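Q: give me coordinates for this.
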Amino acid sequence: MNLVIAGVVVVWLLIRQLTPRPVKEKSLFGVVVLAYGVFAASTFPASAPVTVVDVAVLIGSAILGCALAALRAFTVRLRREGDRLVQQGTALTALLWIVGLAQHLLSELLMTVPMLAQATLLLYVGVVIVVQRAVLLARARSAGHLAVHGR
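A: I've put the predicted structure just below:
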């Protein structure tokens, strides 16, 4: 069931990334996906013997995913439309999403517990959404498109 929900979220996310839309400084989407991902991961059977190797692979996948998210934020086009700042992902943005999701799911090949990567997919997606958004907002601020906080 988690893969179905994750699939719907990812398709919706890719459509959303490639569609021009206003940049909002505050958005709960990534936080909501992250919270649901924590919940979904917490329902993974406690009887499954998760090892140190499994945890290390998950952490490695998250680190790689965050690096891809930061890179992905630089593939999103930012432009002014009147008084609004608009963002739109590119084909490279979509490709980097697919690569990130594939590396997370393929990390399961290194794990001792089957389906652990699938069980943590929404957690992974939530983390990388939050990172991509943070880098995109920082990029917009440094370019003078958004007010810098604290100034």
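
Q: from here on, contacts and neighbour counts on C-alpha atoms
A: OK.

Q: name the helix or strand for the nearest residue to residue 100 once chain neighbours are set aside, please.
A: Sequence neighbours aside, residue 65 is the residue nearest to residue 100 in space, at 5.6 Å (criterion: CA to CA, 6 or more residues apart in numbering). Under the criterion of DSSP states H and E, residue 65 resides in helix 52-73.

Q: by contact count, what packs against that helix?
A: For helix 52-73, the packing partners by 3 or more CA pairs under 8 Å, 6 or more residues apart in numbering; DSSP states H and E come out as helix 91-106, helix 121-142.

Q: before we compare anything, build this one as well:
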Amino acid sequence: MDTTTNIVIGLIVLAWLLSRQVQKRLVREDRKPIVLLILLVLGLVQLGVFLKVGAAPSTGVVLLLVVSFLFAAAFGVIRAYTVRLWRSEGQLWRQGTWLTVVLWLAAIGVHIGLDFVIDGAATAKGLGSATLLLYVAMSLSAQRLVVQSRANRLVRS
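A: Presented below is the predicted three-dimensional model:
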């Protein structure tokens, strides 16, 4: 897949995720992480295609990518605390706020910024866009874990 395709796929996924973030939704402990697994698989496929077609990235580029994923997780944790949780009629609900959306956009902005730095390395051109879905999966996973932890504490109280 080329860089443009990776970016378009990433933007479609981001728009879908943002719309779901601000919807009122039930919090269910038994919910399987299907979306996360799909994002992870697609992200790994994109990365695999990149690595198969391009040259191996340098150690510095790999370290930048790791830093990017750490930022993704950190944004996910922070975003999780902007999600409203409440009980209604015996059920636990959640809904992201405008700050949740702003933090998603900031997180993607950080990844894009690091993508420009990574693209500066001749052997890594396109690696940032090839890892966008992995970045989103990492960030969403961290957010999900913290929201679920917060929800569990509410259920017990």
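
Q: quick TM-score on the pair, please.
A: Scored against TM-score structural alignment, normalised by the length of structure 1, the superposed chains reach a TM-score of 0.90; 146 aligned residues with a CA RMSD of 1.5 Å.

Q: for the residue nearest to residue 100 of structure 1, what are its contacts?
A: With contact taken as CA atoms under 8 Å, 6 or more residues apart in numbering, residue 65 of structure 1 is in contact with 100, 104, 124, 128.

Q: aligned partner of the second one in structure 2?
A: Meaning residue 104 of structure 1. Matched to structure 2 by TM-score structural alignment, residue 104 of structure 1 sits across from residue 111.

Q: pull up the gap between that match and residue 93 of structure 2, please.
A: 30 Å (CA to CA, to the nearest Å).

Q: these two: who's more crowded?
A: Taking neighbours as other CA atoms under 10 Å, residue 111 of structure 2 and residue 93 compare with residue 111 leading, 24 against 16.

Q: so that one sits right up against residue 66, yeah?
A: No: Residue 111 of structure 2 lies out of contact with residue 66 (CA atoms under 8 Å); the separation is 11.0 Å.

Q: how many neighbours does residue 93 of structure 1 have?
A: Residue 93 of structure 1: 23 surrounding residues under other CA under 10 Å.

Q: counterpart of it over in structure 2?
A: In structure 2, residue 93 of structure 1 lines up with residue 100, judged by TM-score structural alignment.

Q: OK, contacts around its match?
A: By CA under 8 Å, 6+ apart, the neighbours of residue 100 of structure 2 are 21, 79-80, 82-83.

Q: and what of residue 130 of structure 1?
A: 30-31.

Q: 10 Å - rerun?
A: Counting by CA atoms under 10 Å, 6 or more residues apart in numbering, residue 130 of structure 1 touches 27-31, 33-34, 66, 69-70, 136.

Q: and it? What does it align with in structure 2?
A: Under TM-score structural alignment, residue 130 of structure 1 pairs with residue 141 in structure 2.

Q: now residue 12 of structure 1: how far from residue 94 of structure 1?
A: 12 Å.

Q: more neighbours: the two, which one.
A: Comparing residue 12 of structure 1 with residue 94 by other CA under 10 Å, the one with more neighbours is residue 94, at 19 against 11.
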